[in-house]
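Q: Sequence and predicted structure are below.
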Amino acid sequence: MLQLMHQACFCLALTWYKMISVCLANGHPSITASIMAPSDLHIVKNDFGVILSWNSNITEEMETYSVKYVLMCKFDTAKEILERLQENKRIIRLGLHSGFYAKVKTQLLSKETEDVIKESNWTEFVYKAPPVYIQNLSCIIYNLFNFNCTWDIKTEAPEDAQYFLSYRYSGKEFQCQLYLINAKHKNIGCHMKEVYFNSSNPIRLNINVRVRSNSSENRSYYKRFTPRRLEKLNPPINVSLSLEDRSIKINWRKKLF
């Protein structure tokens, strides 16, 4: 009996030694409990979309690891966008679509190797955006320095709604200079002159719908585009041909405005 007790004590000591050895080798204590999935996903409005955030449910035991979040978003029929985040929130840009589907999970990674040690289950979230009151949004840059945008107003739009355009470029926001107005005194377009864009840098365009009654809340519609895809230049003017020393000479003048 005494021999069996000695053997049992030896086995317990060996097991404890192995646990300590594994802990020291990995640099972290082993996580025995399951990781709670993110909870309380909610939306807060942002200038160009929404901020999606969640409760991370991080425990003191988990803080010895590098905590990351895997976020997957899908907009209508578009491809899934998958990214790994350090914060438990993400700004999501919203275009002229109905909303998005998202899911998020927590991952624990080794601080030394970035290997995934453990992860939670997914938490899903569906955002149904408010009704979109505009359609056929179209913009063009012509003659290098002039910027035009137009849009149509849907029939279900509130009667007392008005529409305002601005764009953000190089960290600054610019308001529309001159609106195009329809017979109902609604803004349906914007003209701006003396604008200067770097052709390769994207522009964030924002159309803000302001409603002057309590029937509906204010909404913003976001569009992103690259200037060079919208540029339209005037053709040369005063084209002329002349014959000089048996050669044909072609002259023209550039029209900017």
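A: Perfect, thanks for sending it.
Q: switch to C-alpha atoms for all contacts and neighbour counts from now on
A: Will do.
Q: Pro130 and Tyr167, how far apart?
A: Distance of Pro130 to Tyr167, computed by CA to CA, to the nearest Å: 22 Å.
Q: Ok, Pro158 next?
A: Taken as CA to CA, the span from Pro158 to Tyr167 is 24 Å.
Q: And for His42?
A: Note on His42: its distance to Tyr167, by CA to CA, is 27 Å.
Q: With Lys193 instead?
A: From Lys193 over to Tyr167 (counting by CA to CA), the distance is 13 Å.
Q: just Arg93 next, same as before
A: Distance of Arg93 to Tyr167, computed by CA to CA: 14 Å.
Q: just checking, Tyr196 touches Phe145?
A: Yes - with contacts defined as CA atoms under 8 Å, Tyr196 counts as touching Phe145 at a distance of 6.0 Å.
Q: so how far is stretch 127-147 off the chain centroid?
A: How far stretch 127-147 lies from its chain's middle: 17 Å, per CA atoms, centre = their mean, to the nearest Å.
Q: again with stretch 157-165
A: 25 Å.
Q: now what about that stretch, what contacts it?
A: 133-134, 175-176, 186-188, 190, 205-213, 215-216 (CA atoms under 8 Å, 6 or more residues apart in numbering).
Q: ok, second structure coming up, stack it against the first:
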Amino acid sequence: DRETLASNVSCIVYNNSLMNCTWNQGSKAPHDTRYEMYYRQGGNISQCTSYFLDEDGRQGCHVSQIEVNAENVTICVNGSSYSTLIQAYYTDFSPWEYEIFNAPINLKVLLNLS
């Protein structure tokens, strides 16, 4: 059932190499559903080791090393439940399209009135 897969999956990239992805539980996913995230860039496949938790369990992942200017990233949010099969969610994106830049620090503006 497609309504068991994670919904509203969203990722942002920041500080040139960090990524946060979040998701909501599928509308028909049982309460005991546990989601895990995997990601692939190039030939490297990794499982998330740093999850965001809320009262319903895992709702996001922090990734500490993404290559912003390299290949696309494929995300898989896979779920498991004791009572039903949970459909996996897949998406593929270019990290530089989702990068958020830090504001500059120690910025000086000089006014030349001549």
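A: Cool, the structure landed. The shown structure was predicted, so the numbers you read here are calculated from the model rather than taken from an experiment.
Q: quick one: which of Pro130 and Tyr167 of the first structure has more around it?
A: Tyr167 (17 against 12; other CA atoms under 10 Å).
Q: so who does the residue nearest to that one when sequence neighbours are not counted touch?
A: Distance criterion CA to CA, 6 or more residues apart in numbering; nearest residue to Tyr167 of the first structure, sequence neighbours excluded, is Leu205 at 4.4 Å. Counting by CA under 8 Å, 6+ apart, Leu205 of the first structure touches 165-168, 222-225.
Q: now for Tyr196 of the first structure: what does it line up with in the second structure?
A: Under the alignment (TM-score structural alignment), Tyr196 of the first structure pairs with Ile66 of the second structure.
Q: shouldn't its match be in contact with Ser17?
A: Yes - counting by CA under 8 Å, Ile66 of the second structure touches Ser17, with 4.7 Å between them.
Q: And the two? Which one has more around it.
A: Regarding Ile66 of the second structure and Ser17, a neighbour count based on other CA under 10 Å identifies Ile66 as having more, with 20 against 15.
Q: Let's see if you can find the most crowded of the contacts of Leu205 of the first structure.
A: The residue in these with the most neighbours, by other CA under 10 Å, is Leu165 (24 neighbours).
Q: Now that residue: which helix or strand?
A: According to DSSP states H and E, Leu165 of the first structure maps onto strand 161-169.
Q: what range in the second structure matches that strand?
A: The aligned range for strand 161-169 of the first structure is 33-41, by TM-score structural alignment.
Q: what are the ranges of the helices in the first structure?
A: 2-26 (DSSP state H).
Q: for it, longest strand please?
A: The longest strand of the first structure (DSSP state E) is strand 99-109.
Q: Show me what Phe145 of the first structure lines up with in the second structure.
A: Alignment note (TM-score structural alignment): Phe145 of the first structure maps to Ser17 of the second structure.
Q: Please verify my assumption that its match contacts Ser64.
A: Yes - counting by CA under 8 Å, Ser17 of the second structure touches Ser64, with 6.7 Å between them.
Q: and His191 of the first structure, how many neighbours?
A: 17.
Q: quick one, what contacts it?
A: When the contact criterion is CA under 8 Å, 6+ apart, the partners of His191 of the first structure are 146-149, 176-180.
Q: Could you do Ser64 of the second structure as well?
A: Ser64 of the second structure sits next to 17-19 when contact means CA under 8 Å, 6+ apart.
Q: The closest residue in space to Ser27 of the second structure that isn't next to it in sequence: how many residues sit nearby?
A: Among residues not flanking Ser27 of the second structure along the chain, Glu3 sits closest, at 5.6 Å (CA to CA, 6+ apart). Counted by other CA under 10 Å, the residues lying close to Glu3 of the second structure total 13.
Q: Please pull up the equivalent of Glu3 of the second structure in the first structure.
A: Matched across to the first structure, Glu3 of the second structure falls on Val132, judged by TM-score structural alignment.
Q: Okay then, goodbye and thanks.
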